[in-house]
Structures are given as C-alpha cells and as structure tokens.
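> got a predicted structure plus its sequence, pasted below:
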Amino acid sequence: MILAEELKKRGHTVWLGVHKHSQDIVKATGIDTVEIGGDLEHFLSITSEGIELRRNPSILKMGLVKRTFQPMIEEWFNGILSGIKDADLIVLTVASIFLGLSCIEKFPNTKAIGIYTFPVTRTAHFSPPGLGGKSDSLFNWTNLLKWKIVDFTMSNIYNDKLNELRATKDLPSMKLNYDRMTRSLFRKPMISATIYSKYFLPRPSDWHENDHMVGPIPEEGNQNFEPPTPILDFLTKWKNEKIIYVGLGSMMGTMFEADEKMEFIRKILLALDRNNCKAVISLVGFENNDISKLSTTDNILYLTHDIPHCWLFLHMSATIHHGGAGTTHASLRYGLPTLVLSFGADQPFNGDRIFINRLGPRSIPIRQTNVKNLANAIRDVMIDNYNIIFIKPVLKRLAN
C-alpha cells in the first residue's frame, strides 16, 4: 500500500491485485484494484486439507500443501493474467513470483521487478525463510542444501497445475525454478529489491548485482490521526510504567478458529498478570461477543480498531507479535525489544534474526505457547538489557 501510494504520487497509474475482501480497504486510499481470487484465509477455513494445514503449517508437508493450494493456483493465474494485460510494469511479490513470471511471458513488452518482504534468492550465507527453524546453519553447504529443498518443494506444489494452465494460453511447459525462469524471460537475473534491513540481515556477497537489499518501507505518521480517548487515558494513567504491545494481526483469523483465538488471549492475559504487566492488546477482527467474554483490569487495554504503529509504538516499551516482516521492522524502528510468536512462512526466520541480534528473546512457535513459557518470555523481554534498548531515548527525542 505504501509503495502504491508513493508510485501514484509520482504520476504513475497504479492498480493492486488483491482478494475481494481487501478491495474496499484499498480503494478507500484512492488506489485502483484488480480482484485476484484464491483467498488463502477462505480455503484454510472451508477445506479439510486447509484446516489440517492451519493446525500444522509446514511447506514440507508437500501432499497436504499441494492439495490445499491446487484450487487456488488457477484463480491466482487467471486473476494475474487479467490484471497485467494493460501494464507496462508488474511488481512481483513473494506470493506471486511463479504465477507472475508465468503470466508475463504472454506479454513480452511488459517489464517486471521483484519487491520482496524477505529474501528469495539463493545464498550460502543463510537458510531460506519459509523453511522454518533457524535462519542460518553451521556450514554454508547446509544453507545451499536447504535452498534446494525449498526449490524442489515449490516446484512440486506448483509445477503440474501451472503447466496445465500455461498450455491453455499456448505457453510451453517449463520447470519452476526462480533463477531459471527469470534468466529465461529477461536473459539475465531480474532486478529485485528485498525490503529488509541490511543491519538485521547483511546482504549476501554471493548475490547477483541485480539483487538489492534496500531496507524496509516505513509507515510514516498520519498528521490527521487522532487517537481515541481510551488509549490516551490509559497511557496517561501508566505514563511512568512500562507498557507492552500484543498484536498478532490477520494471522489470528487465518490460522485460528474462534475458540482457539480466545484460548490464546486468555493464556496471554495470565502470563501478563504473572509479571504484573501493563499491556495494550489488539483485538482487531475479533467478534464483539467474544471480546465481551474477556476479563477486564486496569492493567489491560483492548484495541478494537487499527492504530498506526508509527504513533502507538512511540508509547510502548516492548512488543509481542507474529513476526511478519512489516511489524518486525516497525518494532525495531521504534526501539522495542520484541518477542515473536510465529505461525509459519518467514516468521520463524524473523524471530530467529531478532534472537541472534539480541533484540529480543528466542521466539516461540504459536502452537507451542503455554502460560509458563509465555510468562518467562514476557519477563525476559521486559527486563533484559537488549541491544535495542539504548536507542529508545534517542527515538523519543526525535519524536518530540
């Protein structure tokens, strides 16, 4: 969204390919949209394969992942193909790499660039995000082997269905491999920009010169934003206390049933209470009936509407979140020690980078959380002298 708005300011005609449920949100900002079907959240909720994958997410469960994704691939392919027919340039994201590269071949005059929220180019310097586990290995050859495993897995998931779809558009079959596909289409590696901090993860020396590590795209302050009275009152009441932010974003709705969400929030509340913590907990997307069932204390404020991180995080002392790239960079930008409770994808990787750089405690997979390990991690994130804590006074002076 931030990138689209900036491109529009510079005079470009911009449209975003989004799922139906996001169209109104995007259009409200003045950005045009093209509907892309295959809503992952929907498929994870209605199919037996999706429900099982939601409970135990891993790209290594190839059969399960393949059965879940196959129906969506056709909708993605057709949506992207329709959306780019009038484009001069297509911006590929992590989720649209293989589909986008397959579609762009039908329009040889259309250019492409990859803008990724985490690294997707093979390297010996760290493990691939999305594989789960640690972000690096003891030996470089082990990292390269892991990248090959990811290549094989993604090819296994996409290859047959995508080539079937390509045949309907008179396109030849191809073996899905990021490097081969980009070199075949553009005669050289495609220009890519990974919006990831080089201080959080140094740019690999074995990347091609076309692969750039450009840092995150920050959310800038909205000068017209007026914070709700309840949060101002809460911050005033506890102005001399440390306050922790808890928010797991849309992943809660994607990966948890309603009763699982409530069970997790209750665990968080117990863990916070054991540490006598003051906390702001985001319940955006929760049903009002569910929120009314939660206990209330003076120490806890429930957020039911989005508040920009660029405003809220200036008033926090630490964060707990799912480890998405955007929230991770936002919490670090505002000098907040961070605990990651990861669901999957790149989140375990980001959580491990936080731990390696001593910016927060070791991350906990969301399905392995309990009151005891949450309480211990919260105590750790609130009292340990992490590297990041020293820049907090500087950030506050800048904010003023």
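Yep, it's here. Bear in mind that the values here come from a model prediction, so they are computed numbers and not experimental data.
> from here on, just use CA atoms for contacts and neighbour counts.
Fine.
> for the helix or strand that contains Ser184, packing partners?
The secondary structure element spanning Ser184 is helix 178-186 (assigned by DSSP states H and E). With contacts taken as 3 or more Cα pairs under 8 Å, 6 or more residues apart in numbering; DSSP states H and E, helix 178-186 sits against helix 97-104.
> put this beside the first:
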Amino acid sequence: MRLLFTTLGSRGDVEPFLNLARTARVAGHDVRVARPDDADTDAAGLDSVSLGIDLAELSVQVSDGSALRVFRERIRPAMARALATTVDVALDWEPDVIVAHPKVLTVPAVAEKLDIPYVQVELTPTLTPTREFPAAGIAVRSLGAVGNRLTYRVVHSAGAMFASDVRSARERLGLATRGRERAPSRTLAAISPALLSPPVDWPDTTVVTGDWKGTDVAATLDDDLATFVAAQAPLAYVGFGSMTGGDAVARADAIIAGARRAGLRVMIATGWGGLTPSPAMLGDDVLVRRGVPHSAVLPRAVVAMHHGGAGTTHAVTRAGVPSVVVPFLADQPFWAAHLHRRRLAGKPLHRHRLTADNVERELRAAQAYTARVENVARAMASENGTATALATLTGLA
C-alpha cells in the first residue's frame, strides 16, 4: 500500500504519526509523511516532506504579541499554505489511503478527488461524540448525556475559521463547494484503553488502538544526561512540551525549590520555552535540556510534573510514574482531571500559581499513587497501538 500520513501541530501531534509511519514502512508499505518544519521530532529514515509551517516560531510570536493580530497576520496565512500544500503532496504521491490529523482540513477534499479512503486520527477524545464525558478541551466535568454530546459539535465547528481554504481547495480540484464532504472511513483513536476506557456508545468505525509509542532509546542520551538519570537519588522529571507564555522563570524556579524541599533532583525539559530556570537556582541536583527521550528518562523518575498533553500523559503513565499536571490549554485540563480522578496523579496545579509550597505538597502526594500507576503501566505494556492501527489501514485496501 501507498500511505500518506499528514499532521499539523507540536511534538505531541507529530511524533505519533512518525511512529505509525515507521511501523508501516517496516511492514513493507510505501510511506510518505507530510509534517510541520519544527516539532522537536526526528523523521530520520522516513520519506518526509514539509507543509511549510513552523509551529514553534508561531508559538513564540503569539506569546510575544496580540494573539488576534498574530493569528491574522501569521497563523492564518501559514495554515493556508499548509492546507494547500497537503493537496499538492497528496496529488503528487497518489496514495491508496490518507491518514490525517483533524487539523489538516483539506484531506477530505483531496481524498474525494483521488477516490480513496481517508482515516482521521483522534489523539485525544475530541472527535467521536459520547454521552459519557465532554470533548476534551471544552469542559472538564460531565454536562450530562445530552450536554456531553453537544460539546463535540463545538470542536467540529472550530474548522469554520479555515472554511475558505477548504472551499479554495475544492474549487481547485474541480469539486462541488457545497454539500457534505466525504466522511472518514475510520477514526483511529490513538488512546490507551487501559488509561481511558472506550465509551460504550462509540461506533465500530472508531477503533481504539492504544497510543502510538515510539522507540527512542537510552543510547541517544549524552554522557551528562545518562549519568544524571542513573544516579541513585530520587528524580523528578519536569517538562511542559510546546507550552509557552507567562513567567517561565518564576515557574521553573518555584518547581525547583519545591522539588528540593521534597528531596528530589530535577530533570527539566524546557521545550518551547515554558520553563526557564534562573542561573541562581541551578546546581548539581538540576539538569536542563530542551528535550529528552521519554522512554529513556521517565522510567528512572519517581514523579513527573508535566502539562498534561495526551502524548506526555501516555508516556509518563506507561513508565509507571505518577504525575503532577500543570495544564495550560486544550485537552490538558481533561487529562489532569482524569488522572487525578483515577488517583494516578496529584491535584492539578495552576500554571500561574506555582509556589515552592504547593509544588512540594503535590510532588509528595503524587508518589503515594505509584502502585496504582504501575498497575496501569502493566496493562499498557500489552498494547501495540501502531500494529492495531496498521491492521485497520490494510483492511481498507
């Protein structure tokens, strides 16, 4: 099969697609990946093409200025380029199936033009309506059976701000610009059923595969990092991924101070700039990197403080490590509340209200949940999300 994987977003949106693409390539399929320019991910060994958009740069611009102005002047044109480029890539590659992130809104049109199936990917529960809980990113607490289902309409309506780009693509492809667009043949929910039980009212067309974990290994660690994570003193992993904004220095300093009070060393992954420790807070018990391989570092930690993105939430839980979640936006409050409700994490902390006292308290409290997290991790170990997803894709041919 010829498979086109296309995605937009930060590391959590891109890395799962790369992992599935590698699984498909190893299985003998022809694979191409269309992705953003900079998502802190490694596409080595894959046929990877750029969508002409750099989300890291755009994120910095939003944090430095008016969000509305940056959206109009920077984000809107960049998204238009990416959506148009997706059409170019698909027409050039002529795949048998397209596997797409829901942000890539022009995929239904080009799939219709090529008369091929496409599959949408649900990395967090936002696409398939259920009575059991609201769409991640819309609400945290249940709004009742009817209210919960309605929240998924809100998510779907978000694409309306790029409706003109979809219309332009359809005109360019010679397709009708009115009427219902082609529906996906399947929805792949790259979510661990051990972490989040699939709702009983999800249809058979939504396939819960397990998350699409990667194969980053300890051999990629530099000497200082390998030595630091191997030391015997208890370690806290801290990383907020692509999150930015607010006082990144005060935030990092409060976390370091609280971790020290809790008797923990600190491995800080600064990501796109959400954490910036001041020089005065550094010491032998703190190591700072832009990013680290989760599978090599997390198993050595006794607790992880993170933003609650779906990818990081799965990685931390799979490593058997309890969490303290500091949610920023989107689906992160959903995962923060879900982990705390299942007693896999301490109480979520507000990103603007971090103090040495509350950081110490929650880092200590979270460690009481280690045995519960380890039970979930054992269940997750039996899942093979990329293999399950690939079997679904090959069944469409």
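Happy to help now that I have it. Just so it is clear, the model here is predicted, and its values are computed rather than measured.
> and the helix holding Ser184 of the first structure with helix 97-104, angle?
Here the directions of helix 178-186 of the first structure and helix 97-104 differ by 20 degrees (axes from the mean of the first three to the mean of the last three Cα atoms, to 10 degrees).
> return the distance of helix 178-186 of the first structure from the chain's centre.
25 Å (Cα atoms, centre = their mean, to the nearest Å).
> following that helix in sequence, what is the next regular element?
strand 192-194.
> list the buried residues in the helix holding Ser184 of the first structure.
Under the neighbour-count criterion of 16 or more other Cα atoms under 10 Å, helix 178-186 of the first structure has Tyr178, Met181, Thr182, Leu185 buried.
> do stretch 85-100 of the second structure as well
Of the residues in stretch 85-100 of the second structure, Thr85, Thr86, Val87, Val89, Ala90, Glu94, Pro95, Asp96, Val97, Ile98, Val99, Ala100 count as buried by neighbour count, 16+ other Cα under 10 Å.
> look at Val154 of the second structure and give its secondary structure.
The three-state label given to Val154 of the second structure by DSSP: H, G, I helix; E, B strand; the rest coil is helix.
> check contacts around the counterpart of it in the first structure.
In the first structure, the residue paired with Val154 of the second structure according to TM-score structural alignment is Ile149. With contact set as Cα atoms under 8 Å, 6 or more residues apart in numbering, Ile149 of the first structure has no partners.
> now Leu359 of the first structure
Residues near Leu359 of the first structure by Cα under 8 Å, 6+ apart: Leu332, Pro337, Thr338, Tyr386, Asn387, Ile388.
> how about the third one, what's its partner in the second structure?
With TM-score structural alignment as the criterion, the equivalent of Thr338 of the first structure in the second structure is Ser323.
> center of the first structure - which residue?
A centroid search over the first structure (Cα atoms, centre = their mean) returns Gly324, at 3.3 Å, as the residue closest to the centre.
> the residue lying farthest from the centre of the first structure sits in which helix or strand?
In the first structure, Asp170 marks the outermost C-alpha relative to the chain mean, sitting 34.7 Å out by Cα atoms, centre = their mean. Element membership for Asp170 of the first structure, per DSSP H and E: none, as it lies in no helix or strand.
> separation between the counterpart of Lys278 of the first structure in the second structure and Ser192 of the second structure?
Structural correspondence for Lys278 of the first structure with respect to the second structure (TM-score structural alignment): Arg265. The spacing between Arg265 of the second structure and Ser192 of the second structure, counted by Cα to Cα, to the nearest Å, is 30 Å.
> that concludes my questions; thank you for your assistance.
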